[in-house]
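Visitor: Make a model of this:
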Amino acid sequence: MGSLPPLDAPLPLGPEAFLDESRPVIDFLNGYYRDIESYPVRPDAEPGWLRTLLPDVPPEHGDPVEAILEDVQQHIIPGLTHWQSPNFFAYFPANGSAAGLMGDMLTSGLNVVPFSWASSPAATELESVVVDWMCKLLGLPDRFLFSCGGRGVLHGSTCEGVVSTLAAARDRALRSLGHEGIVRLVVYASDQSHATFQKGTSIIGIPPANFRIIPTSASSGYGLTADSVYDAVEADIASGLVPLYLCATIGTTGVGAVDPVRGLGEVARRYCMWLHVDVAFAGSALICPEFRDCINGAELADSVSMNPHKWFLTNMDCCCLWVANPQVLTSALSTNPEYLNNIGKGGTEVIDYKDWQIALSRPFRAMKLWVVLHRYGAAGMRAHIRRHVEMAKWFERMVRADERFEVVTPRSFSLVTFRLRPQNELEDEISVDALNRKLLVAINTSGRAFMTHFVVDNKFVIRMAMGGAMTQMRHVRDAWKLVKEKAKEVGAFPREYAQVREMN
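Guide: Prediction:
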């Protein structure tokens, strides 16, 4: 048997240990952000590469903080995709901020687990305040406010919110259909909707065959139309199926399409479907009055979700979910073992957020969102959003002004989709796609920027998504120069384009 540790050994969370070990980490991160532009945005790493650098077993005796940070610098940093790089234009941003980091530090440092009101009253109370703040900032209908019967919760991701609301809609329907009715339930989304909804539908037990992907087209801006949903629902009803759940999206992942919430809401009401509005990325823009029209009709929705960790300066992970009828949600997700019941103050009248989510345990997410709002204020956040929108407008103008390229879908919020045009009338789409794939690979392997792609109307398009907390106009200009430079390298421009004026 090993020897017992001395009873007076240093505590893992003593005040001295905290100061001695947190200061080097702060210094390390400060250096990382200072030097972040020196790293390739995306690494040139091979699968399994890190395993060859690290030991097969953990150390028997602990290493000092300095040694750990040296390993991070030598082994981890070179293999990261640097999401906080000002040259990161891929996916949608997962941007952080000094305030977001401060909130995360407080969350991790306090390290409470607020699954019930009694387990940490202030955490539950702050969460209810913060989601109401966000509801008002986004201009959502009052029916989602605590004072008007609705309520909100902070999840880790949209995926969690989708599964939770799908479960609530399912249980509401099965109360009248009986358990066997699950094979008759149908979920509707567009071909632009996030794949999360397909995954969530399978998780809650609805057959994949009952998930309807409704096509969209350029004529509607790739938004889901009420008529197309109506036709799909009517066909399903004629086959003995039951419409359950409809997803509307504001700012789809691929091209930033905006679904007409009011029209879809009217269809959902007609057929007693649950309407969920997904504003994961673009919801941040709703704090600006000029974007509020996008959410018109949200009073017809049963739930709305948005991700502050995407474009709202709030470090991962944080998703706001609002529901108009919280009792339907909690009845699908609640568990009440005796050991979790509130005794004494509060009793059954308080919120237990364990009943609003899939897991029992949960972090104190409200702290970091509250700190971000506290630190920057509504005006500061609006300026943050508008800055990226202006960058996207500039990039779109540059693409449109260069006849070698085309904007595939009109700019949406801070997202621009573009590609190289066909070089002549005889060039087929397969060749054009191959050229644009080569262009994207060349951009990303340069290490000077990172972009991702989408396929719309069978066209391979490159996505330029602005939103990084450290991104400035000079980075967007450099990205445009890089695009043109790499287009030449991959042989995109024949001789007849040689005299095309280079755009600044």
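Visitor: contacts and neighbour counts: CA atoms only from here.
Guide: Will do.
Visitor: I'd assumed residue 21 was in a strand, is it?
Guide: No. Counting by DSSP: H, G, I helix; E, B strand; the rest coil, residue 21 is not found in a strand; it is helix.
Visitor: to compare against the first, here's another:
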Amino acid sequence: MGSLPVDTLQPLDPDTFAADSSAVIDFLAGYYRDVDKYPVRAASLEPGRLRKLLPDSAPEWGEPMDAILDDVRRDVLPGLTHWQSPSFFAYFPMNASSAAFAGEMLSVGLNVVPFVWVASPAAAELETVVMDWMAKLIGLPDRFLFGGGGGGVLQGSTCEAVVCTLAAARDRAMARIGIGHEGILKLVVYASDQTHATSQKGARLVGIPPANFRVIPTSSADGYALAASSVHAEVERDVARGLVPLYLCATVGTTGLGAVDPVRELGDVARRHGMWLHVDAAYAGAAAVCAEHRGHLADGAELADSVSMNPHKWFLTNMDCCCLWVADPTHLTAALSTDPEYLRNVDGVAGGEKLAGDGAVDYKDWQISLSRRFRAMKLWFVLRRYGAEGIRGYIRGHVAMAEWFERAVGGDGRFEVVAKRRFSLVCFRLRGDGEEVDGVNRELLAAVNGSGRAFMTHFVVEGKFVIRLAVGGAMTEMRHVRDAWELVQRTADQLLLERRRR
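Guide: Next up is the predicted model:
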């Protein structure tokens, strides 16, 4: 096994770069060919397993790429849950595609850091173009386009998007009502019991007291959507107590059940009380590329202050990539901007004059961190390589698979669909009430996942343990969905037979 002495180390030697990159691509191509042969969930769940296999210290000398990849194959892969397996139906999908991978390679290879305009003008401008393209594709109103007074930015996650918009809402509210930072104790955030927990985390991070976060119950009667009347009643009670309504989160495609909140009705409540309305469409926003799903998001979006969706979930874009649009960027940049001398866009030749003119964006002021990745490249590649029609077909294919699974569940009298299917998410369980039935459903899910042939996750709603099947993998075909249903049925047969014998 060769080594790399320090005096010959050339980290970006073009020939070595080509050879190492080719080795990794070949490794990944082989992995994707065989990914369906791995247990979907990590084969080993033993904490500390990898630490036992790896040396205590880093190597003194460099090692060949093939030796490193051999260790990945032997030691790392068995401890991974294979998110790109065609039988991965857990959480929500985490998409990947060859186009996104190519764009990511270019992004990583170029390795630019476009935090201010002058740091890489084309990178910043490509992001503004891509964000406008995406806004138009999913039917957002013109007020979210750069030409319409708004604009968009690529964040890493919904959590980052929520924190940024909460900070913008906080500072806007304090400026409007003329209170200092002590007034933050009066600000209140509203969400439903189906809203992703990232909203509560974000509220804490921007200083909102946990006691000022309102979790509003939903019910099956409303499809587990957040009712505007419930929000209005809660807001009225808070106003009567001298509190200040700050931020309302509406969700299109909730994590647990895929519920869709009524954006327009919630927008009316938000406008009436001066709240910031954020629409979280992390998962289901991708479906809005299809006309038949666009209304969930577009109806009322003109009343929102911000909208977010994650192309890395269901839009063929590798992690990480979250689109955040704001109707008025000045509120975002006022809360997040810094302007030290060393970061100003100054022309070094002319000396002292701003380079950034109309249309120039310093994206450091649109996010939490200073440094940032060139994420626009991979999303641009996805849009260019597959086109809107290709992505629509991809989304519709997954929805059709989920529709089939929903019908199959409904055709087996032992099972029930707990909530109406939304998009490509089906929530189901063995019928019955009480802890005993919940226990059977827990056993069913554990046995399915333990088989290694599929991976699903769960949710608890109104005290019921529910199994979730989320279709959306880039390699998933109808046969994988059928196999998953057959696995569920066979496993249920075994469990119910064992219980009758006890």
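Visitor: For the residue positioned nearest the centre of structure 2, give me its contacts.
Guide: By CA atoms, centre = their mean, structure 2 has its centre lying nearest to residue 310, at 4.4 Å. Contacts for residue 310 of structure 2 (CA atoms under 8 Å, 6 or more residues apart in numbering) come out as 157, 158, 281, 282, 283, 285, 286, 321, 322, 323.
Visitor: Which residue in structure 1 aligns with it?
Guide: Aligning on TM-score structural alignment places residue 310 of structure 2 opposite residue 307 in structure 1.
Visitor: among the contacts of residue 310 of structure 2, which two are most distant?
Guide: Using CA to CA, those span at most 14.8 Å, a distance reached by 157 and 286.
Visitor: Once you drop chain neighbours, what's closest to the equivalent of residue 334 of structure 1 over in structure 2?
Guide: When structure 2 is aligned by TM-score structural alignment, residue 334 of structure 1 is paired with residue 337. Counting by CA to CA, 6 or more residues apart in numbering, residue 337 of structure 2 lies nearest to residue 365, which is 4.2 Å off, once chain neighbours are set aside.
Visitor: Doesn't that neighbour belong to a strand?
Guide: No. Using three-state DSSP, the assignment for residue 365 of structure 2 is helix, not a strand.
Visitor: In structure 1, what sits opposite it in the alignment?
Guide: For residue 365 of structure 2, the aligned residue in structure 1 is residue 355 (criterion: TM-score structural alignment).
Visitor: what's the burial count for its match?
Guide: Using other CA atoms under 10 Å, residue 355 of structure 1 has 21 other residues around it.
Visitor: Please apply the same query to residue 218 of structure 1.
Guide: Look at residue 218 of structure 1: counted by other CA under 10 Å, it has 12 neighbours.
Visitor: That one and residue 39 of structure 1, how far apart?
Guide: 38 Å (CA to CA, to the nearest Å).
Visitor: so what's residue 78 of structure 1 closest to, chain neighbours aside?
Guide: residue 43 (6.5 Å).
Visitor: Tell me the spacing between that neighbour and residue 82 of structure 1.
Guide: If you go by CA to CA, the gap between residue 43 of structure 1 and residue 82 of structure 1 works out to 9 Å.
Visitor: before we move on, the earlier item: ok, the match of residue 334 of structure 1 - contacts?
Guide: Taking CA under 8 Å, 6+ apart, we find residue 337 of structure 2 in contact with 364, 365, 366.
Visitor: Assign a three-state SS to the alignment partner in structure 1 of residue 268 of structure 2, would you?
Guide: Structural alignment places residue 268 of structure 2 opposite residue 266 in structure 1 (criterion: TM-score structural alignment). Following three-state DSSP, residue 266 of structure 1 is assigned to helix.
Visitor: Once you drop chain neighbours, what's closest to residue 266 of structure 1?
Guide: Leaving aside its sequence neighbours, residue 266 of structure 1 sits nearest to residue 300 (CA to CA, 6+ apart; 7.2 Å).
Visitor: Please name the residues that touch the one you found.
Guide: 262, 265, 266, 269, 275.
Visitor: which residue lines up with the last one in structure 2?
Guide: For residue 275 of structure 1, the aligned position in structure 2 is occupied by residue 277, per TM-score structural alignment.
Visitor: if you count what's nearby, which of residue 157 and residue 286 of structure 2 comes out ahead?
Guide: Taking neighbours as other CA under 10 Å, residue 157 of structure 2 and residue 286 compare with residue 286 leading, 26 against 19.
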